[in-house]
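1. Fold the following.
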Amino acid sequence: MKDSQARTIYLKDYQAPDYLVDHTDLSFELDPHATLVKSKLKIRRNPAVAQANETLPPLWLDGADLELLSVSINGELLPAHRYQQRAGGLSLSTDAPEFELEVHTRIAPEANTSLEGLYLSNGMYCTQCEAEGFRKITFYPDRPDVMSVFTTTIVAPASYPVLLSNGNKVDSGTTEDGRLRVTWEDPFAKPSYLFALVAGDLQHVEDSFTTCSGREVKLQLFTEARNIGKCAHAMTSLKHSMRWDEEVYGREYDLDIFMIVAVDHFNMGAMENKGLNIFNSACVLASPETATDAAFQRIESIVAHEYFHNWSGNRVTCRDWFQLSLKEGFTVFRDAEFSADMNSRAVKRIEDVTLLRTSQFAEDAGPMSHPVRPDSYMEISNFYTLTVYEKGAEVVRMIHTILGPEAFRRGSDLYFERHDGCAVTCEDFVAAMEDANGADLKQFRRWYSQAGTPVLDVEDTYNEALGEYSLTIRQQTPETPGQKGKLPLHIPITVGLLAEDGSPLRLDDAAGQMEVVLHLTEASQNFTFAGIASRPLPSLLRGFSAPVKLRYDYSSAQLQFLMQHDTDPFNRWDACQRLSINSLQTLQQQYRSGEALQQPAALIEGYAAVLDDAALDPALVAKMLALPSAQEIAEQGGEIDAAAIIAARTFARDAIATALAERFLTRYHALEQHKPYSPTAEDIAERSLKNTCLFYLCAAGSADALALAKGQFERGENMTDTAAALAALVEFGTETQAEGFLQAFYQQWQQDTQVVETWFGLQSGSAKFGTLERVQKLIAHPAFEVKNPNKVRAVIAGFAMRNFTQFHRADGSGYTFLADQVIALDKLNPQIAARLVTPLTRWKKYRAQESAQIHAALQKISVSGELSRDLYEVVSKSLEQD
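-> Below you'll find the model as predicted:
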């Protein structure tokens, strides 16, 4: 497992750069095998670290996989003794505090399978420089606190008519030998990770946006000709994002042009490069025939996220990679609020919290557990995590809750004003919030440095004689790797109280508030409410006001009451989840003890009440009717018994389906849509509930239900309904039926990359026995491409990360399969390999047999040879649990 380059980098060791780069002039002569890169850098000694009469330190330039051709200072070629090339970069001595450095390098984009730096994607040149990809383009101080103004000239054969980079186009023409030449200039200083270049035979759609100050901005979305009809939704989403950012945050776009490029081969969802956002095709291209509702909403959210980065990430960037959540946590919060305003706020919150509970909480409790701002890392790409992004967003949300919307806006205004054009820290963000409002968030800062998911235990008492209701809340954060003795956090807990008739109680007569925010700052605190005429039922942690696990001993009857009466839609859903978890835990106990599984009566009654409530938003009903995933059930604490979880969940699903079949059928027919597709919140809600009903109907095993699914599949009015019907037919039809429908679907859509990825995912996610064998065949399918991260995510990750039932096969073959795939992928794309290994990292959490099998799979990876830094860090930390 040895990695000779593996070393730990610590936040405490941060030092400001010795040199700054005021201007970067880049020239590219593109060639698949031998691209020539010339860089001219205007460099000066950093005055913040310079000392009088000092001997100038060497200049260090990061570099990887580069062929060095020449190095010059102020126009003079340097002799060999003036510089030294070694692993990781180039060191050169200098005798002047200011100089112009010119470096010529050669790179091979076609051979770059890591998809970092400059590489070829389906014949298109593309870059990905965050976090440390720029060093694969040229030797450079590749760190976020070195900010420079960039000018980029691209020279390419005429077969690449579109040549793009950051900023505004300032020149174009042809060379003497007939090649195309374009020069771009970005007037805003930026770190190297925000550099971008694209070259290809592309088409584009164009629109414009008039900013709040009256400037007209050109908007362009580039893609291959075959996808040009799938750009309208992304363009609309971009314009909505630009308007929303002006209205909610006062942020106006600053360049003359904003461009988006869709790329098939991309490790991430998208990248916020200044003025030239590069997107994974799956995150920007959509049409009703080829993309599901979830894809439409994901595209809207990601387009907004990358656009919002123009201020929260580009104009104000992070000082070092430990501060990654400074830009990502803040921007995820911003895009979540945007999506909530564009769609159903309750459903958006439910989706975000579900991701936290199923995956981020697991990360908090695993070997890679780290704070929102990590203290150390071996490979920075491993810290593009749910903790940095999603928990980071929850930390920002808590500040918003503590201060209130108006105060939060004052804080963000000060933050952008104070730090525009700077590379700053998480403390700078919090300080702006404090200074703008005279607030004290000193204790709150612990959220940035303390890992783990806090657990809240809540007890209540009621004094009838005094009319006082009291809540006692205790907090504790479990120990995590490298962190013991956790300190109390400042946790905002939004609370409401319900009367016996279900009406909300007024908790603040002066303000007429039906809910209040309790500020838990001690290990244990008591909160008392006066003037309460009878014992209320608490509605706790409304809107999921903090990323914590909450324990309060609700009875089944109380949970059903909250499901029907709570005025907070998130807590109505959460009560349903809690009722489901309680029923599933009972079924697991019955399974382990060998008893016959019993109908979950309380759960069926609760679901029936939800189905019968015509006043509820259909989108919320669909969410409430969805059983907790196996992954979420596994995170409820204690040893994970995969077989018991699978048995309990399958039994509960079938019992609900059978008991409520008539209700599901009635709602299904009431929601059938035979109208033009629209991705509006209302239509998406109706399709969501309709397809939830269809899934349960098919689970009940009725031939009539399968006929409904067959009819919906064959009508094919939109991809949402088609894919939902196909999923039900694959899951509940016979093997012969499933194969027939899958082949019909593939024959129709085999020319469409995104739809084929949907087809892959439907198969890899099937809970049917035999899915592993099907997945192994899919890897050999002509449409599968191991160098394409989207295909890998659809097939391999779809099986290992989203198919709990078949990944945890009793013979351990699922674990062995994943280990083999990770070993192979590490040679091609270390980032993807390191992310894929995640399901194996929590081996100690499982019962003995599964734990041993998962551990063996990890060991297989560890002895397979020298691993990349990315994979080495994850595997070594996972095995440290021995």
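2. drop to CA atoms for contacts and neighbour counts, all remaining ones
-> Noted.
3. Skipping its backbone neighbours, what lies nearest Ser470 in space?
-> Closest residue to Ser470 apart from its sequence neighbours, by Cα to Cα, 6 or more residues apart in numbering: Thr528 at 4.2 Å.
4. In terms of helices and strands, where is the one you found?
-> If you go by DSSP states H and E, Thr528 is part of strand 524-529.
5. can you give me how far that strand is from the chain middle?
-> Chain-centre distance of strand 524-529: 36 Å, with Cα atoms, centre = their mean, to the nearest Å.
6. which other residues reach it?
-> Outside strand 524-529, the residues that touch it by Cα atoms under 8 Å, 6 or more residues apart in numbering are 468-475, 507, 518.
7. repeat that with 6 Å
-> 468-474 (Cα atoms under 6 Å, 6 or more residues apart in numbering).
8. same check, this time on stretch 125-140
-> If you take Cα under 6 Å, 6+ apart as the criterion, stretch 125-140 is touched by 61-65, 116-119, 193, 196-199.
9. cutoff 7 Å now
-> 37, 61-66, 89-90, 105, 107, 115-120, 142, 192-200, 381 (Cα atoms under 7 Å, 6 or more residues apart in numbering).
10. got it, and stretch 550-568?
-> 455-459, 502, 542, 572-573, 575-576, 579, 602, 606.
11. Flag every buried residue along it.
-> 550, 556, 559-568 (16 or more other Cα atoms under 10 Å).
12. Just the ones of those in strands?
-> Cross-referencing those against strands under DSSP state E gives Leu550.
13. possible to save the buried residues of stretch 550-568 as a markdown table with distance to Thr480?
-> Output for the buried residues of stretch 550-568, formatted as a markdown table (distance: Cα to Cα, whole Å):
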| residue | distance to Thr480 |
| --- | --- |
| Leu550 | 19 |
| Ser556 | 33 |
| Leu559 | 32 |
| Gln560 | 35 |
| Phe561 | 37 |
| Leu562 | 34 |
| Met563 | 35 |
| Gln564 | 38 |
| His565 | 38 |
| Asp566 | 35 |
| Thr567 | 36 |
| Asp568 | 33 |
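14. Before we compare anything, build this one as well:
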Amino acid sequence: MRTEQARPIRLSDYRAPDWLVDTVHLDVALHPTRTRVKARLALRPNPQAAGPAPLVLDGDELTPLSVGVDGVALPESAYAATPDGLTIPQPPAGPFVLEVETEIDPSANTKLMGLYRSSGNYCTQCEAEGFRRITYFPDRPDVMAVYTTRIEADRDEAPVLLGNGNPVERGEVPGTNRHYAVWHDPFPKPCYLFALVGGRLAARRTGFTTMSGRAVELAVYVEPGKEDRAGYALEALERSMRWDEQAFGREYDLDVFNIVAVADFNMGAMENKGLNIFNDKYVLASPETATDADFAHIEAVIAHEYFHNWTGNRITCRDWFQLCLKEGLTVFRDQEFSSDMRSRPVKRIADVRVLRGHQFVEDAGPLAHPVRPETYREINNFYTATVYEKGAEVVRMLKTLLGPDRFRAGMDLYFARHDGRAATIEEFVACFAEAGGADLTQFMLWYAQAGTPELAVTRRYDAQAGTLSLDIAQVVPPTPGQPTKSPMVIPLVLGLVGPDGADVPPVLRGHGPVERGVLVLTRPAETFVLEGLPGRVVPSLNRGFSAPVKIKADLGSDDLRFLATHDSDPFNRWQAVQTLASEILIGNVAVIRAGGGVRHDGGLVHALAAVLADERLEPAFVAQVLSIPSEGDIARDIGRDVDPEAIWLARHALRRAIGNDLAPTLRVLYDRLRDDAPYSPDAASAGRRSLRNVCLDLLAAPGHPGAIGLAAAQYAEADNMTDRMAALGTLSLHDTAEREEALADFADRFREDPLVIDKWFALQAMIPDAGTLARVQRLTAHPAFSLGNPNRVRALLGSFAQANHTQFNRADGAGYDFVAEMVTTLDGRNPQVAARLMTAFRSWRALEPGRRDKARATLERVAARPSLSRDLADIVERSLGER
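-> From the prediction side, this is the model:
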């Protein structure tokens, strides 16, 4: 482990590589502890470089065996090779071939970066800087080369050998039990997209014909015996490929596309060219073991990694500061895909919930950074909600500003102009400026400024003139390193709802009808005067969440109830109910902290009843409306001096009130939505189950024995994991015998299925009881728990630290101390997972003084530990850094 902090890497210091690599030939002889890698790199000086330069290649924990140039071994005096790098001070002046042999130990690679062996299988993870753990290389994304890989292994240990690109040769190694496979990828790629897999795997296969008539073989590789749980992933891949052809004109370019599911993986999945490696939780699914949410996540992640083939692989990032160029853009693409496959309104609500629950919190804390950061110490720590989720919102704003046709023209230009290159944000945005005929100079601030813009909206209605004036002021709050901000370009989609509940087309005085309803804010304060109104209208602001901003508008409770009943924009109809509930909850938090009793607001229940009575609405949408703001949502809206215990009490009281007041309606709906047909993960069926299970949860919220019995009966009778898990989740919130009986049954019923047992660990970690910390501590000693499996760590420790707001933020600080101790233990094994777990402390400054002091003390103790990894030290330092 390193004891020093890595020096900052700055965007302003970028310089082109001194050497380029045209081709890479790798010969990888797999062995559990002594894998040998022979690399032949065709190098040439970069004509854009300043002049002759030494050859400096990256390494990480490598054992060098030999170094040669153009077939001649170099004397040791001609180079310097260490585990962390290879330098040739005086390389040949022109193109040459470097030959390097290294040895690595895949079984000892607990970081799960580079080439590692887990559960008997070999696999790789090279993003962001893992390739240097395989061989010496200029490990940066702007060095793109054509790869040919020969993989050799013991046939009994690894009968399946997979690589990037197309298979070109297979054979036996004479006189041994070993065999080999050769793979060639004809498309230049950066080394972070390199992949290989070797192991005992079974495949589920199908074929796909592209829009130009090319045949492609598709396969999903899993552990033998699990092929029947890979069918949905394979179907999702086919849907993704067809959608990308139709929506973006992008056709797949190789003869094969392989997905491999592995149990031990630091990330969700990786888009390596032609060989996507997945965490098996995003591949394996059956009605008995996966929930509707699991099926939806599998479809989305399969699509995301496939879409990277063009947005990330064919066009990659010039440097890691441009990470959002592939991730934010591809998240936008997978969101659009899921919206088309399922329900666009429900998907939009779900995406905004994630954005607010993770990215808005990140923007408001010490880990805030721009979508394109200016500096970093450890790039692994910048795979964040800001880069992914806010990055997607920035792309969505481009589409809102330009309209769908000009946006598509900009994407087409980007693909045509930058295919096969490593691009920058400036080059990406320039394509839209050119294709859309727009000046996007100010828009670039979305990539440069951190923080969530806040809008204040005030109305002035003139009945005599039939006008409505909207005074809108924007401010971007200070964030670490950015105390002052410039005004942003904000596309605000506006609707006007008339007295009869119908939309009134917005007409801007002096400009005419508002094109596509988009008001464009560019200054700190602006006034928009809307004319020709038939009477008093209620503005529906930021429809479809057209911009990732916070809005404070002078809309009263009556206005919000009106929008909740009549707004034609589903997102804002949902938002109106959320705002009503949030105002009640925040008021009750203050009352609870002052020692008073909570108030009950019948207006919210009336709004919910109106939504329940509207039979035109999708069940999945109604389920979203009935799901009141989370504890994290309330904490974010309060912003300062947060008391998680008071928030939980206020939310618990509101759920009880809703459950009591709407009990008859909820019970009728629960019974009516019962479905005796065979399980299907389709969107409509999933929506009905979602609403039915929300009804069950609210019915049980008051704790009535009959409702608890109803949940217990659903758990026992369920024929699918969605209904079983929903019932168990409801029971988990009530300290009853039924809860413990169901938890014990679940553990016994699914003890042989690791992915399902992850659900069992996670659910217990999220129970908001005072005894949960002790429960979680006991579970760390459970035979099924292992710090070596990232999924298990995230399920138990991640769920406790990031989803259990009351118990992680215990007033005595014991939750902080427990998580910190587990993180520092994990850091010696897997720094990347440890660092991500530590981000649970990202909101500590917003807590009330007692908890804030305890969280700071815990962070300071971790910071004082010797030998922290760069990953963990970076997170702790930034968490403790400037405000």
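15. Among the contacts of stretch 550-568 of structure 1, name the ones in helices.
-> Among the contacts of stretch 550-568 of structure 1, the members found in helices (DSSP state H) are 572-573, 575-576, 579, 602, 606.
16. can you pull the contacts of Val517 of structure 1?
-> 492-495.
17. Let's see which of those residues end up in strands.
-> When DSSP E defines the strands, the subset of those inside them is 492-495.
18. Which two among these are spaced furthest apart?
-> Pro492 and Val495 (9.6 Å; Cα to Cα).
19. Which strands and helices lie in contact with the helix or strand hosting Ala738 of structure 1?
-> Secondary structure from DSSP H and E places Ala738 of structure 1 in helix 735-749. On a contact count with 3 or more Cα pairs under 7 Å, 6 or more residues apart in numbering; DSSP states H and E, helix 735-749 of structure 1 meets no helix or strand.
20. mean deviation of the helix or strand that comes right after that helix from structure 2?
-> Per DSSP H and E, the first helix or strand lying C-terminal to helix 735-749 of structure 1 is helix 753-764. Compared with structure 2 after the fit, helix 753-764 of structure 1 shows a mean deviation of 1.0 Å (mean Cα distance after the TM-score superposition for structure 1).
21. So which elements touch helix 753-764 of structure 1?
-> Secondary elements touching helix 753-764 of structure 1 (3+ Cα pairs under 7 Å, 6+ apart): helix 798-802.
22. let's see it at 10 Å
-> helix 719-732, helix 735-749, helix 771-779, helix 789-792, helix 798-802 (3 or more Cα pairs under 10 Å, 6 or more residues apart in numbering; DSSP states H and E).
23. quick one, which of these is nearest to Gly765 of structure 1?
-> helix 798-802 (5.6 Å).
24. Which positions within the helix holding Ala738 of structure 1 qualify as buried?
-> Under the neighbour-count criterion of 16+ other Cα under 10 Å, helix 735-749 of structure 1 has 738, 741-742, 745 buried.
25. now the helices: where do they sit in the stretch 101-250 of structure 1?
-> 232-249 (DSSP state H, counting those that start in this stretch).
26. would you list every one of the strands in it?
-> Along the stretch 101-250 of structure 1, counting by DSSP state E, counting those that start in this stretch, strands occupy 117-121, 124-128, 148-156, 162-165, 168-174, 180-190, 197-200, 203-210, 216-223.
27. And those strands: which comes nearest Ala511 of structure 1?
-> strand 203-210 (40.1 Å).
28. Now do the buried residues in the closest one.
-> For strand 203-210 of structure 1, a neighbour-count test (16+ other Cα under 10 Å) marks 203-204, 209 as buried.
29. how many neighbours does Ile379 of structure 2 have?
-> Close neighbours of Ile379 of structure 2, defined as other Cα atoms under 10 Å, add up to 17.
30. err, Ala510 of structure 1, not the other one
-> There are 7 residues near Ala510 of structure 1, going by other Cα under 10 Å.
31. Next one: Ser876 of structure 1 from Ser172 of structure 1, what distance?
-> According to Cα to Cα, to the nearest Å, Ser876 of structure 1 and Ser172 of structure 1 sit 50 Å apart.
32. can you list the buried residues of strand 203-210 of structure 1 in CSV and add distance to Leu355 of structure 1?
-> Formatted as CSV, the buried residues of strand 203-210 of structure 1 follow (distance: Cα to Cα, whole Å):
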residue, distance to Leu355 of structure 1
Gln203, 36
His204, 34
Phe209, 34
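33. Nearest to Asp3 of structure 1, out of the helices and strands packed on helix 753-764 of structure 1?
-> Asp3 of structure 1 sits nearest to helix 789-792 of all these, at 23.7 Å, using Cα to Cα.
34. That'll do, ta.
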